[in-house]
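*Asks:* this one's sequence-less:
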């Protein structure tokens, strides 16, 4: 066991408007299974890169241990998988590699296949197995769940649960709960560590937020009451002081000493009330700094003239001579929220492309309503570049509505001035979802919409779909999300 000490860490990218970290201090035990959470763009990947020494910073990070980062950069993906592993870790021991592959339910034969012929899930498992061969390092695991199907997520989560000595960035609640014993969270104004899994951290956060909101309301009322009292006491003091040179009702002169004493007493009371008021204001200013903005989102779908929007009957899809799915049949009716379920490579994205009108080689019967308007969110965000206002104009969506949705999804106004190519993976995905929510359509089709998106934003999107009940066909491997959202399931 050793410690990683972070002291007064301050860092901002060259040319950025503000620092990502400002005088941050905390301590990590290298024996922990540490889940790492925070909203998109808060600096999770940046912090992992700071640990790796990739950037210059002020402050201090001290650690008597080496760091290894997932995912690895794989340059020649056409090489055999075994050669890729040898490039990453030349000194590996074969029996240990086979032990790790076995734990991840991978057969030895994949070692002799080109790496780029493996599915996304298989590639992820191979890289994780290689990562855990490096036994004397502290492991930095950055979003391993993206593109993993549900079975693979459970398997990888169980695998990580048998390990220790890592930081894990993930936005999948169930995944984190199963395999971490501490949570490192980047909040709005600080970084903190708590013992427990994500659910216990979230429960504590909600409890703290509720306390602060209640305390804030109480202090707000106290400040108003004290302000009124201070004004009255001050007014009384001035009124009493003005009578010093007057007379009583009987015509005798007033006792100036008594009146002066009474005025001073009133003034002292006024100052005391003002001091209590100032203390309340200072206490209030310490509250609500880490309460996340999660304003409600809205969606407005067009009504279609028929109840049935699309129907697939006995559909089989082919790429060249390869069949990717067989005998698929389901219907999409207004109000349905259909989850397409299946392991990686089972044809989910192919079914979506067929419904969206792409040229797909298939057999069977596919019917789609005439003039049906569809909004599609792709897995891929690599095409996003340029300014947000140009993107809104090019896609013929309302720019103010588009940016309002992004603000609700935790975009700062500073982000609106940046090129989209500089956005984090989660911020890019939010751009696609915000665009989709702006489009006037009959049907939304989302293909793995939550990849890279932070947990609080996932909850916002869940609340939106439950409140407005749009017609939706989606693929998503976050088990909390699809169980909460889907009204129908179709498994390939």
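*Replies:* Thanks, I have it. Computed from a predicted model, the values in this text were never measured in an experiment.
*Asks:* only C-alpha atoms for contact and neighbour calcs from this point on.
*Replies:* Fine.
*Asks:* spit out the contact partners of residue 132.
*Replies:* Applying CA atoms under 8 Å, 6 or more residues apart in numbering, we find residue 132 in contact with 100, 139.
*Asks:* oops, could you answer that again for residue 34 instead?
*Replies:* 165, 166, 167, 168, 180, 181, 182, 183, 184.
*Asks:* if we go to 6 Å?
*Replies:* 167, 180, 182, 183 (CA atoms under 6 Å, 6 or more residues apart in numbering).
*Asks:* by neighbours, which of those residues wins?
*Replies:* residue 183 (27 neighbours; other CA atoms under 10 Å).
*Asks:* surely it touches residue 37?
*Replies:* No. Using CA atoms under 6 Å, residue 183 makes no contact with residue 37, being 7.3 Å away.
*Asks:* how many residues are close by residue 341?
*Replies:* By other CA under 10 Å, the residues close to residue 341 number 20.
*Asks:* sorry, wrong one. I was asking about residue 161.
*Replies:* When neighbours are defined as other CA under 10 Å, residue 161 has 17 of them.
*Asks:* my guess is it contacts residue 177. True?
*Replies:* No. At 9.8 Å, residue 161 does not count as touching residue 177 under the criterion of CA under 6 Å.
*Asks:* and the strands in the stretch 201-350 of the chain?
*Replies:* Under the criterion DSSP state E, counting those that start in this stretch, the stretch 201-350 of the chain contains strands at 308-319, 322-333, 337-341.
*Asks:* longest helix anywhere in this protein?
*Replies:* Determined from DSSP state H, the single longest helix within the chain is helix 198-242.
*Asks:* presented hereafter is structure B, for comparison with structure A:
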């Protein structure tokens, strides 16, 4: 019996496997912006590549605390738009307390002469426990901390760069394709980190599942316009479907009215003035249909 108890005691002392915990990255009060305050405002923003117009006369305001997905087709101008936000011009204004952190695939913020932990300590405004929790959520283990960044894989450098931005004093994060090179677990961890981040996030991702889970607002770049939709990606999709349905219904009503007018024009008893009035109405409807 005693031998069994000793074996149970030894089992109890075995280290538990690492368990990912949900964390909330809260900015210090000095960096926080009041919820609902404008962080970025665009007024008649335009961009061209050569003679090709990407978007023109775009006007919108982004509020603090939002997780905003910028969506649009390839080569529609999303990266150009993000760079314009980064390098403010006469068409872009920022809130007084706004500090932007920028992520792209070049990973310039990662210093290859330093270790993983040194990179984090260089930029983080949080305590060591929060730093470790953030890295742990991205699947870094304690043995990774003293590693030179030169030995990290491409995906690990992406995760490090994201952790550095999330832990920095930036209160508006601009993320250009942050999900590239991330596996499913890392992507899920990033979703949770962004959801628990108290600042504002503007991001581009071609991963629709990621956008659906993270976005609270949608910036849609379509037909040389950028439109802000206040709602999730699912809400935006439903709104688009409803808009298409309304358009189809309107076209059906127009077709019906055109048919009715065409039938009246066939009536032999029409006076010249009545016929002229119907023909004018018919042309107005044709113009509306276009």
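*Replies:* Sure, I can see it. Source: prediction; values computed, not measured.
*Asks:* can you pull the TM-score for these?
*Replies:* The TM-score (TM-score structural alignment, normalised by the length of the second structure) is 0.73; 248 aligned residues with a CA RMSD of 2.9 Å.
*Asks:* and the residue nearest the centre of the second structure?
*Replies:* When the second structure is reduced to its mean C-alpha position, the nearest residue by CA atoms, centre = their mean turns out to be residue 69, at 2.1 Å.
*Asks:* counterpart of that one over in the first structure?
*Replies:* Under the alignment (TM-score structural alignment), residue 69 of the second structure pairs with residue 35 of the first structure.
*Asks:* so that match lies in a strand, does it not?
*Replies:* Yes. Under DSSP: H, G, I helix; E, B strand; the rest coil, residue 35 of the first structure falls within a strand.
*Asks:* that one contacts residue 185, correct?
*Replies:* No. Applying CA under 6 Å, one finds residue 35 of the first structure not in contact with residue 185, separated by 8.3 Å.
*Asks:* can you map out the helices along the first structure?
*Replies:* Under DSSP H, the first structure gives helices at 44-51, 81-88, 94-103, 120-131, 150-161, 173-179, 198-242, 256-285, 348-356, 388-394, 399-408, 425-438, 455-468, 479-485.
*Asks:* the third one packs against which elements?
*Replies:* For helix 94-103 of the first structure, the packing partners by 3 or more CA pairs under 6 Å, 6 or more residues apart in numbering; DSSP states H and E come out as none at all, with no helix or strand in contact.
*Asks:* what comes up buried for it?
*Replies:* Buried residues in helix 94-103 of the first structure, defined by neighbour count with 16 or more other CA atoms under 10 Å: 97, 100, 101.
*Asks:* okay, those in CSV with distance to residue 226 of the first structure next?
*Replies:* Shown next, in CSV, are those (distance: CA to CA, whole Å):
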residue, distance to residue 226 of the first structure
97, 70
100, 66
101, 68
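*Asks:* return the member of those residues nearest to residue 219 of the first structure.
*Replies:* The closest of the buried residues of helix 94-103 of the first structure to residue 219 of the first structure turns out to be residue 100 (CA to CA; 56.3 Å).
*Asks:* just to revisit the earlier point, so which of the helices of the first structure comes closest to residue 109 of the first structure?
*Replies:* Here helix 81-88 is closest among the helices of the first structure (CA to CA), at 9.7 Å.
*Asks:* what is the neighbour count of residue 179 of the second structure?
*Replies:* 24.
*Asks:* how near is it to residue 233 of the second structure?
*Replies:* 17 Å (CA to CA, to the nearest Å).
*Asks:* kindly report the same for residue 143 of the second structure.
*Replies:* Residue 143 of the second structure is 39 Å from residue 233 of the second structure, by CA to CA.
*Asks:* so for those two, which sits in the more crowded spot?
*Replies:* Applying other CA under 10 Å to residue 143 of the second structure and residue 233 shows that residue 233 carries more neighbours, namely 24 against 7.
*Asks:* correct me, but that one touches residue 212?
*Replies:* Yes. With contact defined as CA under 6 Å, residue 233 of the second structure and residue 212 form a contacting pair (5.2 Å).
*Asks:* thinking again about what came up before, quick one: which of the strands of the stretch 201-350 of the first structure is nearest residue 139 of the first structure?
*Replies:* Each of those has some distance to residue 139 of the first structure by CA to CA; the shortest is strand 337-341, at 31.2 Å.
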